[in-house]
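J.: any chance you can model this:
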Amino acid sequence: MKKNTKLASYFTLTTCFFSVNLQAKNLTIALGNFEPLFSEQGKPALFKDLIDGVYTYLPHRKINYRYMFSNARLVRELNAHTIDGAANIFTQKEIQGCITQPVFAYSDVAISLKSKYYTINSISDLNEKSVVSYQRAILLLGSEYKQAVLRSKHYKEVAQPLEQAKLLSNGMVDVSIGDKYIFLHSLKNHAKNGLKANDFDIHDIFPPVASSIGFNQQKHCDEFDQALIKYKNSGKYQMVYQNYLNQLGFTQ
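T.: Model (predicted):
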């Protein structure tokens, strides 16, 4: 009888060990909600591809994704520990856990029609032009930007990236301000006037901005950072960005 009891205890402990070990290998990461950087399940998403690339160097991890979270919900759910990680987080102050090294590079740029031959090499070159941008850009892009657009012919902020693509494509504004991947994705969905990605000039006038993944446990940040270094050194990290530009039709 004692032998059977010991055997049962052994199997119970072994089962618990493997159960805990299995749980330790699975992580739930929530993703943002703006295409094509993040997308619905089953659709291409640039930033998700980057995460997948990093985790190829952590084969013991199985990632369960949750899709289309607003930035506010990402922070709320992470701090409530209903998820293990959240992409994307901009500052440590937002969350109770840790953040990884910067992963997601944003590309806020000025975009103009190539046929206009505009020279835009700095933020001040936005003076005297009509400009459309995303909501709250005047608060987020710094004082130099604010002063420039206040001196512009016309300045408007809109809620939807597609609206920016339409206004610029139709010649209603001179310049659109925003992330180049989001603009090119919106343009692809607005093909009524026949304009293609290469019909536009992209002007890099803003400093780069990057965000991170936030995790509740430091060990998850640490292992991700180590894998991220390997991923970048492989050359595959930058290839993801270039491949998306190619897919969006921009080959300049």
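
J.: only C-alpha atoms for contact and neighbour calcs from this point on.
T.: Noted.

J.: which residues touch residue 66?
T.: 28-31 (CA atoms under 8 Å, 6 or more residues apart in numbering).

J.: let me redo that: residue 101
T.: 212, 225.

J.: which SS state does it fall under?
T.: coil (DSSP: H, G, I helix; E, B strand; the rest coil).

J.: what of residue 238?
T.: Under three-state DSSP, residue 238 comes out as helix.

J.: tell me how many other residues crowd it.
T.: 13 (other CA atoms under 10 Å).

J.: ok, it touching residue 231?
T.: No - with contacts counted by CA atoms under 8 Å, residue 238 stays clear of residue 231, the gap being 9.5 Å.

J.: which among the contacts of residue 66 end up buried?
T.: When neighbours are counted using 16 or more other CA atoms under 10 Å, the contacts of residue 66 contain these buried positions: 28-31.

J.: which residues in the stretch 101-250 of the chain form helices?
T.: Under the criterion DSSP state H, counting those that start in this stretch, the stretch 101-250 of the chain contains helices at 137-140, 143-150, 161-169, 180-188, 218-233, 236-247.

J.: for residue 50, see how far away residue 224 is.
T.: According to CA to CA, to the nearest Å, residue 224 and residue 50 sit 12 Å apart.

J.: same check, this time on residue 87
T.: In terms of CA to CA, residue 87 sits 11 Å off from residue 50.

J.: gap between the longest helix seen in the chain and the chain center?
T.: Criterion DSSP state H: the longest helix present in the chain is helix 2-25. Helix 2-25 sits 41 Å away from the centroid of its parent chain (CA atoms, centre = their mean, to the nearest Å).

J.: which element follows it toward the C-terminus?
T.: Sequence-wise, the next helix or strand downstream of helix 2-25 (DSSP states H and E) is strand 26-31.

J.: so how far is that next one off the chain centroid?
T.: 15 Å.

J.: repeat for stretch 111-129
T.: The answer for stretch 111-129 is 26 Å, by CA atoms, centre = their mean.

J.: which residue ranges form the strands in the stretch 51-200 of the chain?
T.: 62-66, 85-89, 98-99, 104-106, 108-113, 130-134, 154-158, 175-179, 200-203 (DSSP state E, counting those that start in this stretch).

J.: I have a second one here; can you model it like the first so I can compare?
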Amino acid sequence: MKVILFFMLFGLSSAALAFAKDQASSTIHVAANPTISPYVISYNDSGIQIEIVKAALRDQKINDIKVHYMANQRSDSSLVQGSIDIALNYTGNLIAGVYKSESVINYENVVVSLKRKNFTIDSVYQLATKSVLAFQNAPVFLPQEFGNNLHSLGGYEEVLNQQAQIHHLMAGWVDTIIIDRRIFFYYLKEYQKNHTTQDYVIHTIFPFSEMPAYFNDDGLRSRFDKGLANIIQSGEYRTIMLNLDKQYTQRDFTRF
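T.: Next up is the predicted model:
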């Protein structure tokens, strides 16, 4: 009986080991929106969000990671259909078969206006009558009251290329833009290489937005959360944030 039990346990251990090895050697496919630098930077497969995801997976011995760059809607359908394993900017409903991780990073969406306009903007309601140029699918990521008051705006448009938001603001073509603070500073730095900029004001009227990753396998999601917790505890997470903030925005966002 003991011999039989030994071989049963040995068989189970071998199977578990083989499964873990297979998981470690399998390619994990990640979908990311290429327009959200410095969180995702397609030309070098890097960016703050990408590097945190890679580090959390590597902590779990998952080293073969391939990033695919696509718009949010395509990312959503690819996750549900199973052609990718992780979506970083899922905008669909949390349906059966889609699993949300702990927050990978906090975004801080802000309103930016030109200082010469002398706007007072302390709430969504003070955007009334002003023209707004926002990022794609902004109402999905902003408080519900923003979406409920789009009708009161002087004009509202969304752009896929967030670099265009900087140009439109500085040219005076729109009253305000809504953009994440890090993304604003990243593209402002790029814009200043070839253009003169005007003084601006950042209005912080929105709460931080937690940005989890989304999975179609709950086991992988669980391992990712464990890896994420480990790199936060070890200090690797903070090191990634500080180094890449300095590299891409020339600012220190130590409160994140």
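
J.: TM-score for these two?
T.: Here the TM-score for the pair of chains, by TM-score structural alignment, normalised by the length of the first structure, is 0.74; 234 aligned residues with a CA RMSD of 3.4 Å.

J.: ok, residue 87 and residue 50 of the first structure, which is more surrounded?
T.: Neighbour comparison, residue 87 of the first structure and residue 50: the larger count goes to residue 87, with 26 against 21 (by other CA under 10 Å).

J.: can I assume the more buried one is in contact with residue 103?
T.: No - with contact defined as CA under 8 Å, residue 87 of the first structure does not count as touching residue 103 (9.3 Å).

J.: shared neighbours of these two, anything?
T.: 212-213.

J.: do you know how far residue 152 of the second structure is from residue 140 of the second structure?
T.: For residue 152 of the second structure, the distance to residue 140 of the second structure - CA to CA - is 18 Å.

J.: of the two, who's got more company?
T.: For residue 152 of the second structure versus residue 140, the count of surrounding residues by other CA under 10 Å is larger for residue 152: 15 against 12.

J.: so what's residue 208 of the first structure up against?
T.: 105-108.

J.: out of the buried ones among the contacts of residue 66 of the first structure, who's nearest residue 75 of the first structure?
T.: residue 30 (9.9 Å; CA to CA).

J.: tell me how many other residues crowd residue 90 of the first structure.
T.: By other CA under 10 Å, neighbour count at residue 90 of the first structure equals 18.

J.: that one contacts residue 212, correct?
T.: Yes - here residue 90 of the first structure reaches residue 212: they are 6.2 Å apart, a contact under CA under 8 Å.

J.: can you give the distance of stretch 158-177 of the first structure from its chain's centre?
T.: Between the centre of stretch 158-177 of the first structure and the centre of its chain there are 21 Å (CA atoms, centre = their mean).

J.: what sits up against it?
T.: 108-113, 126, 129-135, 182-183, 186-187, 189-190, 193, 195.

J.: repeat that for stretch 21-37 of the second structure.
T.: So stretch 21-37 of the second structure is in contact with 40-42, 47, 60-72, 75, 83-89, 160-162, 183, 186-187, going by CA under 8 Å, 6+ apart.

J.: what of stretch 186-201 of the second structure?
T.: Residues contacting stretch 186-201 of the second structure (CA under 8 Å, 6+ apart): 37-38, 112-116, 162-163, 166-167, 170, 248-249.

J.: cutoff 10 Å now
T.: Residues outside stretch 186-201 of the second structure that contact it (CA atoms under 10 Å, 6 or more residues apart in numbering) are 36-39, 111-121, 162-167, 169-172, 176, 180, 182-185, 245, 247-251.

J.: can you pull the buried residues of stretch 211-228 of the second structure?
T.: Quick answer for stretch 211-228 of the second structure (16+ other CA under 10 Å): 211-217, 220-228.

J.: for stretch 98-108 of the second structure, buried residues please.
T.: 98-102, 104-105, 107-108.

J.: and if you look at stretch 24-38 of the second structure?
T.: 24, 28-38.

J.: so which of the contacts of residue 208 of the first structure hold up in the second structure?
T.: Contacts conserved in the second structure for the contacts of residue 208 of the first structure, using both residues aligned by TM-score structural alignment, their matches' CA atoms under 8 Å: 105-108.

J.: OK, contacts around residue 252 of the second structure?
T.: Contacts of residue 252 of the second structure by CA under 10 Å, 6+ apart are 241-246.

J.: same thing but at 7 Å, please
T.: 242, 245-246 (CA atoms under 7 Å, 6 or more residues apart in numbering).

J.: same deal with residue 40 of the second structure?
T.: With the criterion set at CA under 7 Å, 6+ apart, residue 40 of the second structure makes contact with 34, 46-50.

J.: alignment lookup: it to the first structure.
T.: Under the alignment by TM-score structural alignment, residue 40 of the second structure pairs with residue 38 in the first structure.

J.: now distance to residue 200 of the first structure too, for the buried ones among the contacts of residue 66 of the first structure, in TSV please.
T.: TSV is the format used below for those (distance: CA to CA, whole Å):
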residue	distance to residue 200 of the first structure
28	39
29	35
30	34
31	30
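
J.: nearest to residue 54 of the first structure, of the residues you listed?
T.: Of those, the one sitting nearest to residue 54 of the first structure (CA to CA) turns out to be residue 29, at 13.4 Å.

J.: look up how far residue 98 of the first structure lies from the closest one.
T.: Residue 29 of the first structure is 14 Å from residue 98 of the first structure, by CA to CA.
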